[in-house]
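Asks: mind folding the following:
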Amino acid sequence: MNEEWTKVIPLYPGIKLSYLAFSSDSLSVHHKARAHIIQIHCCKEGQLVWDMGNGNHVYLNPGDFSLHTMKACTDSVLTFPSGTYQGFTIYIDLQEASRNPPELLKNSGVFERILSEKFCLDERPVFLAGNEQTESIFSAFYHQPERLKLPYQKIKTLELLLYLGKTEFTSKQQLSEYQAEQIRIVRKIHDQMIQHMEQRITIEDLSRQYLINPTTLKAAFKSIYGTSIAAHIKEHRMEQAAKMLRQSKMSIAEIAQAVGYDSHSKFTAAFKAYFKVLPKEYRKQ
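Replies: Okay, the predicted model is just below:
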């Protein structure tokens, strides 16, 4: 088993950050019960099933995140279904952060009241589906110039805390085990279609393969990717075709086949509708 925990990075009094990466199937975690410390965990790559040992579970896919106290996960087991995993955790000591809050959060009530009332009233973890706003926050924790890493970590942590403070989380935003499994399936279907654009796979075929209702599949896909399956895959087909026109010497007919069009004329019409120019003209640009 390969595992990597970065050293703990102090951000503010009572607030610390740690990155983690695993090449493993599972990991057992044991620590003291600390009800005054909150963990905010974000999944970057892979999947995480977190068995808290007290009957509570967390299920995370890329972009999803969870919140719970360190009392909730005292003796727990982390399972990584894909065999690899990357993410990061922000640790917040509510007592220390309340005494010495970051300047921008003074008198905000984030540490004294908001976090504890929203996420610490019982020992049940909360896990939430990511969205465009959280993605813009989480992505900035990675791929920054060395000299700017700490400033970005500190600023984005404050932005995340402000987001958690202002957002009223509904039951629709909070993932259940069933919803998390749906998201995992839909993302797997998405990856399959993108990796095999030469194939024309129907929604009915996918629903049978993955044992998911077609109506549920269409609704879940749109909620995650913001558009219909057909529109989303067409966009990827057109972008891939444009890339092949620029970078390869394949004929237009071969490119059409490679992105799932048996008819040269249908491909040409679809390409022109998308890029406002014929494929042969696009290649000349």
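Asks: contacts and neighbour counts: CA atoms only from here.
Replies: Noted.
Asks: helices along the stretch 51-200 of the chain, start to end?
Replies: Ranges of helices in the stretch 51-200 of the chain, per DSSP state H, counting those that start in this stretch, are 94-99, 115-119, 132-139, 149-166, 177-195.
Asks: starting at the chain centroid, how far to the shortest one?
Replies: Centre-to-centre, helix 115-119 and its host chain are 23 Å apart (CA atoms, centre = their mean, to the nearest Å).
Asks: list the buried residues for it?
Replies: By 16 or more other CA atoms under 10 Å, the buried positions in helix 115-119 come out as 115-116, 119.
Asks: structure for this one too, so we can compare:
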Amino acid sequence: MTELTLSTGHPVPLKPAPVKKFRGTRLPGADLRQAIEDTYTVSFHHFTTDLFQISLRNFVCTSEQSFRVTETIEYMRLETVLTGELHIKNPDGSETNLLPGQYRLTDEKSYEFEIKPSQGCQYFVVYIIPALLEQTPMGETIQPSESRMMSDTMREVIHRILDNPFEEKLRDASYDYRIRELLFYHISAPPFTMPGELTPAEIAAVYAADAIIAANLNVHYTIPELARMVHTNVFVLKTGFPKLFGVSVLDRLLQRKMDRAKYLLETTDKQIQEISELSGYETPTGFINAFKKIFKISPKDWRKKSRGLM
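Replies: Predicted structure coming up:
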């Protein structure tokens, strides 16, 4: 499906790797290929169905690197950056700088991009197979387009895809539902207007910090630590989170934890202890107390209520 080389033409030696040993954001149920070289590490997670394919790609470089992607099958793709940035050089000579919070639809078969050593890049790709477009109402309106801001609803759909908690059959059904949901929001969402007080780079930094928080609920990063990780300053995060999410950085972490806990309580039969761990709490007691403080109800009763049992 995807061939990856350096811009010099030298192949990037991606080889199958054990998923269980991988440290970082994973794509549940996906195959993993990695290339670990002196100047770069590349990880490709790839999940395939008859109607769509999903890819999560991570690049970490010790020096500036240029890569070339060649797609062997011409499917339209939705591409969005989670962290870092993707400086894309298209075959027609045009350039696209894709930042966190932005996405594009493209059917380009081949393109080059640069990765900065200080940032690296993690990006998410959906391959939209023509049969899926045929099944999608107004699917004919889904066409290649320039980069644009992603709505909060679309970002949450991608978060749910990466946070898929189900076993195989339900996992695959969840992916199918979420991909269709993503396309629906692309079709239906009006142009997304960002706060004028923030620059595009500052908006991207806030979205990148939010992605790091969502992927590491068990780690309580300080605001200075987050700022260093996304190459901005403390002021941008302190002012940007309330503007984009309506809450502070700390409250966003708590919000993310509770969102995951509610989702797991409502959609799975996992034990409270496991849910507390997956939601970033060290002990079930700490989780239960935090949950009760916010929702005035215990996690067990929340589960019962969500299923109409009380």
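Asks: kindly present the helices of the stretch 51-200 of structure 1 as JSON lines, with separate columns for distance to S108 of structure 1.
Replies: What follows is the helices of the stretch 51-200 of structure 1, written out as JSON lines (distance: least, CA to CA, whole Å):
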{"stretch": "helix 94-99", "distance to S108 of structure 1": "10"}
{"stretch": "helix 115-119", "distance to S108 of structure 1": "11"}
{"stretch": "helix 132-139", "distance to S108 of structure 1": "20"}
{"stretch": "helix 149-166", "distance to S108 of structure 1": "9"}
{"stretch": "helix 177-195", "distance to S108 of structure 1": "32"}
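Asks: which one of those lies closest to T227 of structure 1?
Replies: T227 of structure 1 lies closest to helix 177-195 among the helices of the stretch 51-200 of structure 1, at 12.2 Å (CA to CA).
Asks: for that closest one, which positions count as buried?
Replies: Residues 179-180, 182-187, 189-190, 193-194 are the ones in helix 177-195 of structure 1 that count as buried (16+ other CA under 10 Å).
Asks: ok, which of the helices of the stretch 51-200 of structure 1 comes nearest D205 of structure 1?
Replies: When the helices of the stretch 51-200 of structure 1 are compared by CA to CA, helix 177-195 sits nearest D205 of structure 1, at 10.9 Å.
Asks: other SSEs contacting that closest one?
Replies: strand 57-60, helix 214-225, helix 229-247 (3 or more CA pairs under 8 Å, 6 or more residues apart in numbering; DSSP states H and E).
Asks: mind putting these into JSON lines with mean neighbour count and distance to S82 of structure 1?
Replies: Formatted as JSON lines, these follow (neighbours: other CA atoms under 10 Å; distance: least, CA to CA, whole Å):
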{"stretch": "strand 57-60", "mean neighbour count": "25", "distance to S82 of structure 1": "12"}
{"stretch": "helix 214-225", "mean neighbour count": "16", "distance to S82 of structure 1": "20"}
{"stretch": "helix 229-247", "mean neighbour count": "16", "distance to S82 of structure 1": "24"}
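Asks: now those in TSV, with distance to I90 of structure 1?
Replies: Formatted as TSV, these follow (distance: least, CA to CA, whole Å):
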stretch	distance to I90 of structure 1
strand 57-60	16
helix 214-225	25
helix 229-247	34
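Asks: nearest to T79 of structure 1, out of the ones you listed?
Replies: Of all those, strand 57-60 sits nearest to T79 of structure 1, with 9.7 Å by CA to CA.
Asks: so which bit of structure 2 is the closest one matched to?
Replies: Taken onto structure 2 by TM-score structural alignment, strand 57-60 of structure 1 occupies residues 96-99 there.
Asks: can you tell me what sits against the matching stretch?
Replies: 80-90, 147, 201, 204 (CA atoms under 8 Å, 6 or more residues apart in numbering).
Asks: centre of the chain versus it, how much separation?
Replies: In terms of CA atoms, centre = their mean, the gap separating the centre of stretch 96-99 of structure 2 from the centre of its chain is 16 Å.
Asks: strands of structure 2, start to end?
Replies: For structure 2, strands defined by DSSP state E occupy the ranges 2-6, 15-16, 31-36, 40-48, 52-61, 65-71, 76-84, 86-89, 95-98, 102-106, 110-115, 121-128, 145-149.
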